[in-house]
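Asker: Output the structure for:
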Amino acid sequence: MTTTAETQTRLAVLDGAVTAAEADVLVVGLLATEEDPVLAAGAEEVDAAFSGELAALLALGGATGKLEEVVRLPGRGAVAAPVVVGVGLGKEPTSDDVRRAAGAVARALGGTARIVSTLGAVDPAAAAEGTLLGAYRFTAFKGDPTAGKGPIGVVEFAPGDADVIAHASTVAEAVLAARDLINTPPNALYPETFAARARELGEAAGLEVEVLDDDALLAGGYGGIMGVGQGSSRKPRLVRLRWSGGSAPVKKVALVGKGITFDTGGISIKPAAGMDHMTSDMSGAAAVIATTVAAARLQLPVAVTATVPMAENMPSDTAYRPGDVLTMYGGKTVEVLNTDAEGRLILADAMVRAAEDEPDYLVETSTLTGAQMVALGTRTAGIMGSEEFRDRVAALGRAVGEDAWAMPLPPHLRPELDSRIADLANVTGNRFGGMLAAGIFLREFVAKDLPWAHVDIAGPSFNTGGAWGYTPKGGTGVPVRTLVALLEDVAANG
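Answerer: Predicted coordinates:
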């Protein structure tokens, strides 16, 4: 079975002139104007090789500079590469525009052995990230992983800041690791194998790893995880990964991610249409595992502990039922009104456990509610929690190109979670404000005065449409880049 790591594009810094590089393709950026496109920074040497006519020649080929537009031009012997590609950056490109343009080029040039890019002169970190994210292919279950557009071999950037490119590569590789986990089918990735994969990734990065099996979960009183997982022959797990933060960590951050390896809805079974997408219901877990590994690889001075509950939600004669009451880790009781609202049950156990480490911040992320997509669409995560910290997380998400929007937790919705027989119910009695009600449910399991954020990624974590920019079809790896940015922000500002 071929892994993405074995077929992943490599990045390097070019030693020498871009015009003389023995590459298959030379990439330049184009800016859109009211008239013809103009060349972006970094293309000056290439333009000189074309006697100052490169932008005009690309325009003759149809180039306008529109974001993500890719236009090819024969090298004509003016440069060593046989093909020059112009990619549109838009009018006033942001970092994410550069990231998207680099990703569009990488998708268009699949199978190319060697590429030289000048996009690093515009924004080296964004160009590096976008290239690796756009070049991603999940080939683990293909008989011939090089069929069709194979992977790009190596992309070299013009001489510049090698450290910036190396850092961006580490972040991008964390996203790719999350994508691999998300895209692995549920007959291959279930709680036991998911936990084993998390252990493998964690130990390779030097993390402390702890795995609780179903016996340990039962003995420990993890009623939410055990309740959701009891209907499957593949028993649940709880994985804990810890990065120490080095010799002098600034703060402690707890990360929690939902790890439902497949969600049928249980007894409250889902419709058949689109149920195959529920292989992605562990995207939050994949993100926090990959982020914790990245923290170690980047040697961030922040202590990070990931607490990851893993379960498969199946209907069977042992499955939990609507009407059951579960005793959660920590002692609160929850009446189950809908077994398809299972994510919040396993997360509640994990959040209480995470808070026992006395972190300074807690961030939980999950594909929690279809209501997130109704409210915000498929590309914008909903962020809830402590207002100041919530806004901080949302702003960082937008800054790295993972769109996020702060959402409220209205007090008037809390009484709708009251239960006749337990401390609270797992859903309200109506369909309005479902994303917010789920956040309010989770708030019941957050330690007092602990700054926290809930990141609902039901839409952004899995792309069911066509690829765009650096975003492939399938698992996206959202919100890994947001979480890494948060850890770096905590390291810098506390």
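Asker: contacts and neighbour counts: CA atoms only from here.
Answerer: Will do.
Asker: which residues of the stretch 301-450 of the chain fall in helices?
Answerer: 343-355, 370-376, 387-399, 434-443 (DSSP state H, counting those that start in this stretch).
Asker: Apologies, that question was intended for the stretch 1-150 of the chain.
Answerer: 4-7, 44-49, 54-60, 95-108, 124-135.
Asker: hmm, back to that, mean neighbour count and distance to residue 199 added to the helices of the stretch 301-450 of the chain, as TSV?
Answerer: Shown next, in TSV, are the helices of the stretch 301-450 of the chain (neighbours: other Cα atoms under 10 Å; distance: least, Cα to Cα, whole Å):
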stretch	mean neighbour count	distance to residue 199
helix 343-355	25	18
helix 370-376	17	30
helix 387-399	19	27
helix 434-443	23	27
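Asker: do you know which of these lies nearest residue 461?
Answerer: Among the helices of the stretch 301-450 of the chain, the nearest to residue 461 by Cα to Cα is helix 370-376 (11.1 Å).
Asker: List just the one of the helices of the stretch 301-450 of the chain that sits closest to residue 303.
Answerer: With Cα to Cα as the measure, helix 343-355 is the member of those nearest residue 303 (12.8 Å).
Asker: Here is a second sequence; please produce its structure as well for comparison:
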Amino acid sequence: MDFSIKTIDAKSTFNAIKTGCVVVGVYENKKLSAAAANLDKQGQIAAALKAGDITGKPGTTLLLRAVGGIAAERVLLVGLGEEAATVADKAFSLAVQVVARTLAGLGASDVVLALPGVKDRDTAWAIRTAVLAFRESIFRADGLKSKKEASVSNVKKVAFAVAAAEGAAAKNALVQSEALANGMDLTKELGNLPPNICTPTYLASTARKLATTYKMGVEILDRKQLQALKMGSFLSVSNGTVEPPKFIVLKHMGGKAKDAPTVLVGKGITFDSGGISLKPGAGMDEMKYDMGGAASVLGTMRAVGEMKLKLNVIAVIPACENMPSGSATRPGDIVTSMSGQTIEILNTDAEGRLILCDALTYVERFKPAAVVDVATLTGACVTALGHHNSGLFTRYDDAHDKLANELLAAGKQTGDTAWRMPIEEAYNEQLKSNFADMANIGGPAGGAVTAACFLERFTKKYTWAHLDIAGTAWKSGPAKGSTGRPVPLLTTFLINRAA
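Answerer: Sure thing, here's the model as predicted:
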């Protein structure tokens, strides 16, 4: 699907636009948007509203053909809610989602969107929202089916009508939006792949391809190198599997040579059986999504590389499987992390923090400006926040508050929202061990918080935040699949930093 910007100057009229379909908005009080009024030279659109053929409620649509006096073959009316100077963002988001689905069933191969501005949002937001809606409408997860599902979209070209004065900004927003959509697609594709294909080696291969395509630096560390680095915590998780662990480092050095990098750390458990602390069988197939952090970091790196972002960004991904076997780590084992801190493993199903803690120690060598780790870490975060917000954890001081606010703002910009959760010394009491420096679990109470407190012990030398995406990285049930989150949050966070 090709996207473009169509600039409209003050003298332009929409009735001269030659296209398979032009999309315009209408309101609940039977009023036309400015673009709809411009098209309605013979009163057919106003007549349709007056007759009640479309209510104007958000997301309602009406297709008109052979509208007199215009060059477009079709006019698609979409409801935008109550009339106002600008449209509510929720109404706009719903409108473009419905438009994308509706157009998929029409014969028009090219479309022009001429929708009004959005309240408290800029043109870039509107373009990004529309691009993601259209790309989501054509995303398919049937790559491994012997018989592919028939394509339901005839739309090949989508143009956004914007004022001439906003043309340059709109074109830049479109470039970023398409890069973001491509990054999300990569994240969804990786997440949806079965664990017998998407192994740690496969993730490493994906990183290498990104490095080649976007001229990034890449380094893949294997077991012997990890042993030399004394990553005993990470390696303990991989003890029970025949799949070799991989430690992936991918570098996009788009900023100044001396600028400290922003580091993204992604949890890459390509399948999580729970290890000896075996998970229940029901729903265990969804544990292929336990590499959602790694997938989102790789998707973000693709977006960053494609838009040639002028920022130094390093991705670090510890990747392995967590499987039960005679060689698997046992509950009660004590391991030594790369930092030298010892960990009593009370539950082998709390493995994500065991691989992340060594990665968080490793990144000290980069002297980072900030580190954000991303992980499908705890079911407790799903219980706390559901599937709407990712959990955001960080320390409380000026530097960490600033980082938290940057991430929260990026989430609000994109609708890929996060909610700040506490990290307090009181929770560390739950991680005490009689035999090691700490236990790897702190009991069921505040499980997402104690997991974050565990990670925080390995991040004292830099500014750090943790995103728990267990509730947002994938959907269960009939809509089962990877969501592509939090690529929008992470990418926008980096774009804002570069700016």
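Asker: if we can go back for a sec, determine which of the helices of the stretch 1-150 of the first structure approaches residue 304 of the first structure most closely.
Answerer: Taking Cα to Cα, helix 124-135 is the member of the helices of the stretch 1-150 of the first structure nearest to residue 304 of the first structure, at 23.1 Å.
Asker: Helix or strand next in line after the closest one, which one?
Answerer: The first helix or strand that comes after helix 124-135 of the first structure along the chain, using DSSP states H and E, is strand 154-157.
Asker: What's the average distance for the next helix or strand after that following strand when superposed on the second structure?
Answerer: Going down the chain from strand 154-157 of the first structure, the next helix or strand is helix 162-183, by DSSP H and E. On superposition with the second structure, the mean distance recorded for helix 162-183 of the first structure (mean Cα distance after the TM-score superposition for the first structure) is 1.6 Å.
Asker: Save the helices of the stretch 301-450 of the first structure as JSON lines, and put in distance to residue 289 of the first structure too.
Answerer: Listed next are the helices of the stretch 301-450 of the first structure as JSON lines, based on distance: least, Cα to Cα, whole Å:
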{"stretch": "helix 343-355", "distance to residue 289 of the first structure": "14"}
{"stretch": "helix 370-376", "distance to residue 289 of the first structure": "23"}
{"stretch": "helix 387-399", "distance to residue 289 of the first structure": "18"}
{"stretch": "helix 434-443", "distance to residue 289 of the first structure": "20"}
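Asker: Between the ones you listed, which one is closest to residue 270 of the first structure.
Answerer: Residue 270 of the first structure sits nearest to helix 370-376 of all the helices of the stretch 301-450 of the first structure, at 12.0 Å, using Cα to Cα.
Asker: Report the aligned residue range of the second structure for that closest one.
Answerer: Aligned using TM-score structural alignment, helix 370-376 of the first structure spans residues 379-385 in the second structure.
Asker: contacting residues around that stretch?
Answerer: With contact meaning Cα atoms under 8 Å, 6 or more residues apart in numbering, stretch 379-385 of the second structure is reached by 390-391, 444, 446-448, 468-471.
Asker: Narrow these to those in strands?
Answerer: 390-391, 468 (DSSP state E).
Asker: the strands in the stretch 301-450 of the second structure, which residues?
Answerer: 312-322, 334-336, 342-344, 370-375, 390-394, 418-421, 438-439 (DSSP state E, counting those that start in this stretch).
Asker: Adding distance to residue 45 of the second structure and mean neighbour count as columns, could you present these in a markdown table?
Answerer: Formatted as a markdown table, the entries for the strands of the stretch 301-450 of the second structure read as follows, by distance: least, Cα to Cα, whole Å; neighbours: other Cα atoms under 10 Å:
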| stretch | distance to residue 45 of the second structure | mean neighbour count |
| --- | --- | --- |
| strand 312-322 | 50 | 28 |
| strand 334-336 | 71 | 21 |
| strand 342-344 | 69 | 22 |
| strand 370-375 | 49 | 25 |
| strand 390-394 | 43 | 27 |
| strand 418-421 | 41 | 19 |
| strand 438-439 | 67 | 22 |
